[in-house]
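> need a 3D model of the following:
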Amino acid sequence: MITNPFKTTTSILAFSALLAFNSGFAQKNTKNTKDAPVFSNFVYQGKDKIYDENPLKEGEFYSPILQGCYPDPAITRKGDDYYLVNSSFSMFPGVPIFHSKDLVNWKQIGYVLDRPSQLKVETAGVSAGIYAPDIKYNKHNDTFYMVTTQIASGIGNMVVKTKDPAKGWSEVKKLNFDGIDPAIFFDDDGKAYIVHNDAPDKGKERYSGHRVIKLWEYDLEKDDVIPGTDKIIVDGGVHPDQNPIWIEGPHLYKHKGKYYLMCAEGGTGDWHSEVIFTSDSPKGPFIPANNNPILTQRYFPKDRKNKVDWAGHADLVEGPNGQWYGVYLAVRPNEKQRVNTGRETFILPVDWSGTYPVFENGLIPMKPTTKMPKGVTNQVGKNGFLPNGNFTFTDNLSTPNLDYKWIAMRGPRENFINVSKDGTKVIPFTTNIKAQAPVSALFHRQQHATFDATVTLKYQPKSEADLAGITCYQNEKSNYVFGVTKKGNDTYLVLERTEKSGSKLLASEKIDVKKPIQLQVTAKGDDYNFNYSTDGKSFKNLGGTVSGDILSTDVAGGFTGALIGLYSTSGNDVRP
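Sure, this is the predicted structure:
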C-alpha cells in the first residue's frame, strides 16, 4: 500500500525548508545551439488489449478519460462549461486544466501554474511540488479559485484566481494554515470555507496515519482563512475506533439544503476509498453515511482480469440534464501488478436521488466503458478533443507552440528548447537525468501498458560528456537512458539502467550518426525494448528485453507515472 510520505505537518514544513535552501537554483544552457540535438517526427501508439477486446458501443465512452499520470482530479462548473484540474508534482508547467461542455469530450486549455513566479520546484523531488489541487467557481463574484499545496520552497497551502481559466491565473497567495489537500466551498449566502487534511492536535495522535479534516472560514476580501475559526470536523475517519488512516482530499458540497463532506480514506494504495458525511451546518457535526465507502475497489480478487485498483480521491459535479458525475483517480496495473501509467482520471455517473450520493458501479469491479450522458455525441480524438482508448499521437515537433502534452521537470521547457521547421532542439544542461534539478528533457506521459514511441534524432556528440536520446523516467533514481554519446573518435549508442542501488550499462554499440537515426521504445506490460534504425525502415534491438519495474511507483516510490523523455545533457556519465 502506498500512503502519503508526509506523516505530520512538521515534516511538511521541514521538507519545504530544505527545498527553500537552494530556491535560487537556475540551470543554464552551456552549449551553442548549433551543436544541440534535433528531435523530430515523434510518434506514440497505444496498443492495450483491453480496448481491442472492448470496442465502444453506441452511447458509450471510455474511462479513464485522462490516461497516464493525471491524478487527484477536481472539477467545477460555470453554466455549461466544466473545468477539471490534476496534481502535477514537480512537472512544469503545473496543474493541467481541461475544459468540456459535456463531461465526455475534453480539451486541454493550458496550465494553471505556468510561470516560475507561481511554481518554485527547482530542487524538489519528483513527487513533491503540487499536491491535490481543487478548482471551484464562485458565482457571487464570478471568479474561479484554485487552491492546492505546494510542497516546495516553503510555500505550503496557496490560492490563485481568475475570471477566465483559459486566459491565465493570478500570482500565488500563500494561505496561513498547515496540512495538505485544501478545498474551497462557497455557500448560498456568499460565505466561503476551506476544508483540508491536517495532523491531530498536538499530543492527540493515536496511531500512524491518524489525520483529521479541518474547516476554516475564508475571507474573500483578504483571500485567507480567518484566524481562530478553525475546527476539526472529522477526527480519524468513518470509524475512529478502527484507526482509519489518511482521511484526506476533502470536498464540501450543499445539496437539497444539507451539507456533505466527501473524503478519501485508507491511503492512496490498495485500501483507497471514498467516504461521505452529512450535516445541517458547514461546521458540523458531520455524521458518516451507513453505506460507506461509496467508492472503492479494495474488496475484489487481486488476480481479476482488466483490474482497476486504488480508486478514490474523488470530486462531484452536476452534469448535463441534472445527472451527477464523479471524477476520481485509480490505477490499471499490468500483468506483474506494476503501475507504470500512474494514477489516472476516471469518471462515473452518480445517483443522488437519495440522501447520499452513490457512484454507479463504483463498488463492483470497474469496466472500461461508461454510458454517455443523454444527448451527447462522442467526439473523443476528433475536432481537437483529447483522445482516449488506443490512439496514435504524432508530432513533427516543428510547431512554435508545442502541444500541451509536452512538459518539463522542475523548470520551464522554454529554458532549453528551440523550435524550428526541422524539429525541436533540446539544448543540453550540464546536469544529467540523475540530478534533483531541472533537466533538459521534453516529457510525454506513458498512457498505455502496451505502446510504441519513436522519434527521429539528428545529433553528432562532440565529447563523452555529450549525450542525447530517449529516457524512460520515473524519477532521478529510477530510469532508463537510451542515447548517443562519444568515446574517443567513435560514436556509440548506449542503454543504461538506473535504480536506487546505482546505475548499470546494459549495452552499447558503435553507430554511424552522419545521418539522422530513429530511436524507439516499446513496452508490453513489464517488458520494455529499446530499438534503433539507421535506414528508416528496419529496427535493431539494443540490450534485449528489460524490465519496466523501476518505472512503477511500487518499486520506485512516489506518486507519479512513467514519462518518456526527449533528452540531452552535457554532463553525461554513461560510458560505453
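> all contacts plus neighbour counts: C-alpha atoms, from now on.
Fine.
> how close does the residue lying farthest from the centre of the chain sit to residue 460?
Distance to the chain centre peaks in the chain at residue 489, reaching 42.2 Å (criterion: CA atoms, centre = their mean). Relative to residue 460, residue 489 is positioned 11 Å away (CA to CA, to the nearest Å).
> secondary structure element for residue 99?
strand 94-100 (DSSP states H and E).
> now do the end-to-end distance for stretch 356-372.
Rule used - CA to CA; the end-to-end distance of stretch 356-372 is 22 Å.
> to clarify, my last question referred to stretch 390-410.
For stretch 390-410, the end-to-end distance is 30 Å (CA to CA).
> ok, residues contacting the next helix or strand after the strand holding residue 99?
Next along the chain after strand 94-100, taking DSSP H and E as the criterion, comes strand 106-113. Residues from elsewhere that reach strand 106-113 (CA atoms under 8 Å, 6 or more residues apart in numbering): 93-100, 119, 165-166, 168-169, 380, 384-386, 404.
> let me see the contact set for residue 287.
277, 278, 279.
> before we compare anything, build this one as well:
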Amino acid sequence: MKHTWGWAWCALVAFAAQAGEARFTEVRYRGDDGGPVPTAAQYRNPILAGFYPDPSVVRAGDDFYLVNSSFGYFPGLPVFHSRNLVDWRQVGNAIDRPGQVDLGQHELTRGLFAASISEHAGTFYITNTCFYCDRGNFVITARDPAGPWSDPHWLGFEGIDPSLFFDRDGSAWVVNNGLPEGKLRYDGHRAIWLQQLDLATMTMVGPRKVLVDAGADPASHPEHVEGPHLFRRGDYYYLTAAEGGTGEQHAQMVYRSRAIFGPYEAWHDNPTLTQRDLDPARPDPVTSAGHAQFVELKDGSWWAVFLATRPYEGNHYNIGRETFLLPVRWEDDWPRILPHGERVPAIAQRPALPRATDVPPMSGPMAWRESFAGKHLPPAWVSVNAPRTRWFGTGRGGLWIAPSATPLGEFAGGQPSYLGHRLQHHHADLEATVEARGLQAGEHAGLAVLQNESHFYALALAREAAHTTLALWRRASADEPAPGVAIASVALPQGVTSARLRFKLQGAAMRAEYAVAGNGWQVLADNLDARLLSTQTASGFIGATFGPYAWRDGGDDGTD
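Predicted coordinates:
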C-alpha cells in the first residue's frame, strides 16, 4: 500500500478569512550531468542521485528495500523498492505522520540521522536516531515497507546510528556508535556498542558491550567510527563501520569474529572502500565514499550500497551525499568493495537480475512535470519539519499554498510555507508556474532553491496596488535577516498576475529567469553564485531542495 502524509495531504480548506493564497499549476524539472552512457548490461552510479545519504538496504525474497536519512525534512526516512538493486521507486516514507516523531523547530541538519532497515519473519524494522530530539534512538515496524509504520519504540541508549541484526537463532541485536568507556582520548574518539533487543517488549536487555574502541587502528586516533552494521557469512560475524568523518576522509572498515560479542579483528587491508587515497586534482571526482552496507543476493553474490559525493569544483556539491552501488569480492573471507587506489566507477556491470522497464530514472538524465492534479502529492515532496496546520493542498487546478508569517530562515513561532523536492543534478532547469491573483498585500509566492535556512535563493511574485512585482531574494548567511535580501526585481506588465519562474543551474553558476503572457524567457539575474547552495559554503549534511514557497511580511496568518 502506498502511504501518504494522512491529513497533511488532504484538500485545502479556504484561507480567505485568514490570509491570501498562491496557486502553482505545475513544477517542471530537467537535469543532465553528462558522463558515460551505460549499455544495457551496465548501470550508472549513483543509483539514487541527489540528497539520499546514509543508505541501508535489505533483501526480502526477490525484493530489495532501501531507506535514507532525511534530517529535518518531513515526511522522513524515504523508503525505496527494487527488484534488481539498480532501478528504484519510492514507495513511501517511514515517518509520515506528524505525531510519530517530534522534529521540533530545529535546523534542517538535525532530526532523523542514519537509518537502518532489516526484516525478520515477515516484519520490517527501521532503527534510527532523532538527533537533538529528547529521546534519541528508536525502532519502528511495518508488515509492508510502503507503510504504515508504527509509532517509535524508544530504546533509551546513548549514541547514534543504530542498526538491527537478526542472528540465525532469531535473536535481535543492536549495534550503534556511542561514547567510549572511560575518558575521551581525542575529540573524535567514539566506540561501537552491542546489546540485545527483546522483540516482545521492544526493550534493550542483557549486557551492553563495546566491540570496537576508536576504530581499525586506534593508535592513529581515527575520527568518528560510526554507521555500524552486523551480518553473518560462514563461520564469522562481520562488523562493518565507517570512520574518518563523512567528508573527504571517509572510509569503510571491516572487522570479524567467531562470536557475536567478539573479540573483533580488523582486516589488515582496511579500508574496504575509500576515495581519500586518490589525487584530489583528478577530473570528475567521486569523494567521501563510505557508510556502506552489504547485502547477499539469492545467487550467493554480494553487493554494497554506500554514500559518496560528486563535487563540481573543489569540495563544492549542491546535491548532497548520494547513494552508490558496487559489487563485493571476497578475499580470504574478507569483503572488498573497491581495491586501494581505484576510483568509484561511473558505470559498472549490472547484477544478474531482471531489468525494470517501468521505473522512472533516479539517476542520469531525467525530466518530469508535476501538475498537482491528484488528492495527494507524491512521496518525494517534503516540508521543513512537520506541518501542524493545513496550509497547502491539491486538487483545485493545482497546488494551493497559504503564505506563512514564518519565512525560510526563521524557527520561532511557525513553519515556512515551502514544499521541496530534492535537487538531483548540478546542471538542471527548475521551473514553476505561479498565479499570484489570490495574494494580499505584503505576501509573496514563487520558487525557492534551498540548501538550508541561511543559504537559499527565491524567485517570488508580490501583488502591489498597480501591478505585480517579481523579485529575486537571496540569503547568504545566518547574519542576514530572513527572508533574505532582494537583489533584483522587475515590475510585470499591467494586469499580469502569473508567471513562469526558472532557475538554470550550471555547476557553480546560476541564472534566474521569468516568462509572462506567453512570451519567451527573460533574464532577471545572471552569474549568480550557485556555490552558496553547497555544504562547503553553507556547512551541514544535507543537499539542496527546490519547490513552491510563499510567505508574508510579519503578522499572524493562522498557518503557524
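> any idea what residue 407 of the second structure aligns with in the first structure?
Applying TM-score structural alignment, one finds that residue 407 of the second structure aligns to residue 432 in the first structure.
> oh sorry, the question was meant for residue 436 of the second structure
Per TM-score structural alignment, residue 436 of the second structure is aligned with residue 459.
> chain neighbours aside, what residue packs nearest to that match?
residue 37 (4.6 Å; CA to CA, 6 or more residues apart in numbering).
> could you report the neighbour count for the aligned residue in the second structure for that neighbour?
In the second structure, the residue equivalent to residue 37 of the first structure is residue 22, according to TM-score structural alignment. By the criterion of other CA atoms under 10 Å, residue 22 of the second structure has 29 neighbours.
> let me see the ranges of the strands in the stretch 451-576 of the first structure.
467-475, 478-487, 490-499, 502-510, 517-524, 527-533, 540-541, 546-547, 563-569 (DSSP state E, counting those that start in this stretch).
> now the third one, how far from the centre of its chain.
Same thing as strand 490-499 of the first structure. Put simply, strand 490-499 of the first structure sits 28 Å off its chain's centre (CA atoms, centre = their mean, to the nearest Å).
> ok, and what's touching that strand?
So strand 490-499 of the first structure is contacted by 461, 477-486, 503-513, 530, 542-543, 550, 556, 574-576 (CA under 8 Å, 6+ apart).
> now the first one
With CA under 8 Å, 6+ apart as the test, strand 467-475 of the first structure has contacts from 37, 126, 434, 457, 459, 461, 479-486, 519-520, 550-553, 556, 560-570, 572.
> go again using 7 Å as the cut-off
37, 126, 461, 479-485, 551, 561-570, 572 (CA atoms under 7 Å, 6 or more residues apart in numbering).
> does residue 334 of the first structure touch residue 448 like I think?
No: when contacts are counted by CA atoms under 7 Å, residue 334 of the first structure is not listed as touching residue 448 (9.6 Å).
> these two: which is more packed in?
residue 448 (27 against 19).
> what range in the second structure does stretch 207-215 of the first structure sit on?
Going by TM-score structural alignment: stretch 207-215 of the first structure matches residues 186-194.
> next, the buried residues of that stretch.
188, 189, 190, 191, 192, 193, 194 (16 or more other CA atoms under 10 Å).
> how about stretch 511-522 of the second structure?
511, 512, 513, 514, 515, 516.
> repeat for stretch 100-117 of the first structure
100-115.
> contact partners for the residue mapped onto residue 543 of the second structure from the first structure?
In the superposition onto the first structure, residue 543 of the second structure corresponds to residue 561 when matched by TM-score structural alignment. Contacts for residue 561 of the first structure were tallied using CA under 7 Å, 6+ apart; they are 68, 69, 340, 341, 342, 343, 474.
> longest helix of the first structure?
helix 9-20 (DSSP state H).
> quick one: the residues in the second structure that that helix pairs up with.
Taking TM-score structural alignment, helix 9-20 of the first structure hits no residues over in the second structure.
> how about residues contacting the next helix-or-strand element following that helix?
Counting by DSSP H and E, the element after helix 9-20 of the first structure in chain order, helix or strand, is strand 38-46. Contact with strand 38-46 of the first structure is made by 390-397, 423-426, 448, 450-459, as judged by CA under 7 Å, 6+ apart.
> same list (the contacts of residue 561 of the first structure) but as a markdown table, adding neighbour count, distance to residue 411 of the first structure and secondary structure.
Shown next, in a markdown table, are the contacts of residue 561 of the first structure (neighbours: other CA atoms under 10 Å; distance: CA to CA, whole Å; DSSP: H, G, I helix; E, B strand; the rest coil):
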| residue | neighbour count | distance to residue 411 of the first structure | secondary structure |
| --- | --- | --- | --- |
| 68 | 26 | 21 | coil |
| 69 | 26 | 18 | coil |
| 340 | 33 | 23 | coil |
| 341 | 26 | 22 | coil |
| 342 | 30 | 21 | coil |
| 343 | 29 | 23 | coil |
| 474 | 28 | 17 | strand |
